[in-house]
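Engineer: What follows is a protein structure lacking sequence information:
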């Protein structure tokens, strides 16, 4: 398995996954922390989660990425490189404003960054789906998740420490913009897929054919519902997790950032690498079920933090377990999305599927978490998040034959 991770097609996904994950926390959790310490209202913080709407709507412009290509680096890498350069500028520009004085302007820039990030994701997800051989898919999904979650630690935990103790919020955003610019180099050096599928003949074909092909499959609608529900409990638990740890559990910004940076990083590395190895042995369906159960149960850790006095070491354990289980679940989920795509339409199909996976986080968890917390309190809310995870696991059980068929198709290839 170690040789698979060293493959010239798999290893670059670590840095490219980092580029994919870097903007999300900067427009969500980190921005949430900045707004929290600037004394922005809880309701306003909750509505900041709507910034992520671009991630749920990206399938609308994904056919453009399938149909057209920038003049350099091909159909997939060309779009990645272009959006990474624009993201570097957009993230740095966020550092020019502050939530207390310019919340509207900062939110508008965050929306632009989210749009560019979603476009980068369209191209990157298509690229990783196209470039990996079938036997590399589990390892590739794990490495993508590792890079993505490392970026979440850097733009989440490390960013909080840098902003609180060293650079301030403005300079921290400038630094994160510089990180994104460096990631663009990896796009230039990454290999092209061994088989390059022809672009759709017209924009109309690029729009219609991916949908027609997907919905012609047996159980297509319930598979889409599974994608919405699989990580819904995780989305609710994480929607205001930074605000909970600071305002609800009583930890400082630096404590939250340090624990995320150290223990979150270690758990992310272990979770991603273990996820790739376990998926190769268990297969896709059993991995999805086991990892889904683990990520649901891990939410109980937040409940314990909510009912006990602040204890730094226990918070470290909760963060580590959440990162470990969340990383495992995400690795299996990404492998599922890859298996559902056809190479000719991988940008549009992956964008549709991943956009659906963001529906719960953006339209359900973001707006509904603040009123749930205010009416129930933090401890009952975190118990509720475990129950919210169960429908996705039940639907996964009902659709096990379709998931097993994806494994069989990959082995045949």
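Structural biologist: Happy to help now that I have it. The shown structure was predicted, so the numbers you read here are calculated from the model rather than taken from an experiment.
Engineer: only C-alpha atoms for contact and neighbour calcs from this point on.
Structural biologist: OK.
Engineer: need the contact list for residue 329.
Structural biologist: With contacts defined as Cα atoms under 8 Å, 6 or more residues apart in numbering, residue 329 is in contact with 288, 291, 292, 294, 295.
Engineer: And it, how close does it get to residue 275?
Structural biologist: Applying Cα to Cα, to the nearest Å, the value for residue 329 to residue 275 is 8 Å.
Engineer: how far does stretch 389-409 sit from the chain's center?
Structural biologist: Between the mean C-alpha point of stretch 389-409 and the mean C-alpha point of its chain there is a distance of 21 Å (Cα atoms, centre = their mean, to the nearest Å).
Engineer: can you list the residues that contact that stretch?
Structural biologist: With Cα under 8 Å, 6+ apart as the criterion, stretch 389-409 contacts 219, 222-223, 226, 228-234, 283-285, 289, 292-293, 296, 336, 339-340.
Engineer: 10 Å instead?
Structural biologist: Contact partners of stretch 389-409, identified using Cα atoms under 10 Å, 6 or more residues apart in numbering, comprise 134, 217-220, 222-223, 225-236, 283-286, 288-290, 292-293, 295-297, 299, 336, 338-340, 411-412.
Engineer: Any of the residues you listed buried? List them.
Structural biologist: 134, 223, 226-236, 283-286, 288-290, 292-293, 295-297, 299, 336, 338-340 (16 or more other Cα atoms under 10 Å).
Engineer: Where helices are concerned, which of the residues you listed count?
Structural biologist: Mapping the buried ones among the contacts of stretch 389-409 onto helices (DSSP state H) picks out 223, 226-229, 232-236, 284-286, 288-290, 292-293, 295-297, 336, 338-340.
Engineer: try this one next to it:
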């Protein structure tokens, strides 16, 4: 369960591909829908495909199906995080600054209602269709997943109903198709370098755990954390080296990379002092990390304690929703 929860880490690391969403046009769709709505529609289609894929796979059949379910979960996390990126950009551009606080509160309200439908609603529906803690019913879960995918049609209808934001004095850089494609290739190779390095460094991490256990501490959890942290840093270093190679070799326009990634970060640090900027980045990057990663384990804990899906849905998924919405609206006023 905790391994599957890594699929939701896309929400914490979506800043990595947010510049790509801002820069790259979607073929044909951008001309028809605009920059923001085209990415919204593409992300929503990805969410529907991912949820339907999860519903079409029975993870109880074999280990291969479990791997397919994991792949679908990763696709769902990536697609939904991309939708968040497009929604944030649309929200910022569709109204003046004085309305941003209210728009943020409305966004939280919509998010919480969506979580209620997907969380409590799916548990109630699966229980109604015949699955219980003692008796797993794949047919009930398949129908539940397909119903959740159908709810995403609300988002698609909304995307086609709203207007594309029109910005005054907007500075945009027009690039050729070749430059866009090369930038996309750079992004793909950097991500692949990170993922492959992280994946294939597993044996090295196992040796590091033994090394840390014998040298520094006896706590197994601390040694595992130190080893995995070094593993992450190694994968990040390899990704940076690949990005530097592409830029130095002229495969991708260095000015394009600088405008997309370097300049916004430099502008952020210019606006704030170094210490304040780092604190803001740490807050934005990690304030929901524990909720995303550890929250999924709570349902397993409740089930082991003997609570039914209906009880979990009624208490943990809906309790406090009113206070959350009320607090959001007060904050936006």
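Structural biologist: That came in fine, so what should we check first? Not measured: the values here are computed from a predicted model.
Engineer: care to give me the TM-score?
Structural biologist: TM-score of the superposed chains, computed with TM-score structural alignment, normalised by the length of structure 2, equals 0.63; 232 aligned residues with a Cα RMSD of 2.3 Å.
Engineer: any chance of the contacts of residue 329 of structure 1 in TSV, plus distance to residue 186 of structure 1?
Structural biologist: Listed next are the contacts of residue 329 of structure 1 as TSV, based on distance: Cα to Cα, whole Å:
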residue	distance to residue 186 of structure 1
288	30
291	30
292	32
294	33
295	31
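Engineer: what range in structure 2 does stretch 173-184 of structure 1 sit on?
Structural biologist: Taking TM-score structural alignment as the measure, structure 2 aligns residues 145-156 with stretch 173-184 of structure 1.
Engineer: Oops, could you answer that again for stretch 18-38 of structure 1 instead?
Structural biologist: Aligned using TM-score structural alignment, stretch 18-38 of structure 1 spans no residues in structure 2.
Engineer: same question, stretch 381-388 of structure 1
Structural biologist: Counting by TM-score structural alignment, stretch 381-388 of structure 1 has no counterpart in structure 2.
Engineer: Give the buried residues for that stretch.
Structural biologist: Judged by neighbour count using 16+ other Cα under 10 Å, the buried positions of stretch 381-388 of structure 1 are 381, 382, 383, 384, 385, 386, 388.
Engineer: go on, stretch 54-71 of structure 2?
Structural biologist: Of all the residues in stretch 54-71 of structure 2, those buried under the rule 16+ other Cα under 10 Å are 54, 55, 56, 57, 58, 59, 65, 66, 68, 69, 70, 71.
Engineer: where's the last one, which helix or strand?
Structural biologist: If I follow you right, that is residue 71 of structure 2. Residue 71 of structure 2 is located in helix 63-93, with elements delineated by DSSP states H and E.
Engineer: Show me what that helix is packed against.
Structural biologist: helix 2-5, helix 18-23, helix 35-56, helix 100-116 (3 or more Cα pairs under 10 Å, 6 or more residues apart in numbering; DSSP states H and E).
Engineer: Looking at the ones you listed, which one is packed in the most?
Structural biologist: Mean neighbour counts were taken over the helices and strands packed on helix 63-93 of structure 2 using mean count of other Cα atoms under 10 Å, and the top value, a mean of 23, falls to helix 35-56.
Engineer: Direction-wise, compare that one with helix 63-93 and give the angle.
Structural biologist: Orientation of helix 35-56 of structure 2 against helix 63-93 (axes from the mean of the first three to the mean of the last three Cα atoms, to 10 degrees) gives an angle of 160 degrees.
Engineer: Give me the aligned partner of residue 257 of structure 1 over in structure 2.
Structural biologist: In structure 2, residue 257 of structure 1 lines up with residue 313, judged by TM-score structural alignment.
Engineer: Count the neighbours of the spatially closest residue to its match that is not a sequence neighbour for me.
Structural biologist: By the measure of Cα to Cα, 6 or more residues apart in numbering, the closest residue to residue 313 of structure 2 outside its immediate chain neighbours is residue 120, 4.2 Å from it. By other Cα atoms under 10 Å, 22 other residues sit near residue 120 of structure 2.
Engineer: again with residue 33 of structure 1
Structural biologist: By other Cα under 10 Å, the residues close to residue 33 of structure 1 number 22.
Engineer: In this structure residue 83 of structure 1 contacts residue 121, no?
Structural biologist: Yes: shown here, residue 83 of structure 1 and residue 121 form a contact pair, counting by Cα atoms under 10 Å, at 9.4 Å.
Engineer: what about residue 197 of structure 1, which SS state?
Structural biologist: Recorded secondary structure, residue 197 of structure 1: coil (DSSP: H, G, I helix; E, B strand; the rest coil).
Engineer: I'd guessed it sits against residue 126; true?
Structural biologist: No: Residue 197 of structure 1 sits out of contact with residue 126 when judged by Cα under 10 Å, with a separation of 11.1 Å.
Engineer: who has more neighbours, these two?
Structural biologist: The neighbour comparison of residue 197 of structure 1 against residue 126 (other Cα under 10 Å) goes to residue 126, with 29 against 13.
Engineer: For the aligned partner of that one in structure 2, give me its contacts.
Structural biologist: Taking TM-score structural alignment, residue 126 of structure 1 has residue 89 as its aligned residue in structure 2. Taking Cα under 10 Å, 6+ apart as the definition of contact, the neighbours of residue 89 of structure 2 are 18, 21, 22, 35, 36, 83, 165.
Engineer: so which of the residues you listed comes closest to residue 195 of structure 2?
Structural biologist: Using Cα to Cα, residue 18 is the member of the contacts of residue 89 of structure 2 that lies nearest residue 195 of structure 2, at 18.2 Å.
Engineer: and the closest residue to residue 131 of structure 1 other than its chain neighbours, how many neighbours does it have?
Structural biologist: In space, not counting the residues next to it along the chain, residue 131 of structure 1 is nearest to residue 193; the distance is 4.2 Å by Cα to Cα, 6+ apart. When neighbours are defined as other Cα under 10 Å, residue 193 of structure 1 has 16 of them.
Engineer: per the alignment, residue 193 of structure 1 corresponds to what in structure 2?
Structural biologist: Under the alignment defined by TM-score structural alignment, residue 193 of structure 1 is paired with residue 165 of structure 2.
Engineer: Give me the common contacts of residue 83 and residue 121 of structure 1.
Structural biologist: Common contacts of residue 83 of structure 1 and residue 121, defined by Cα under 10 Å, 6+ apart, comprise residue 115.
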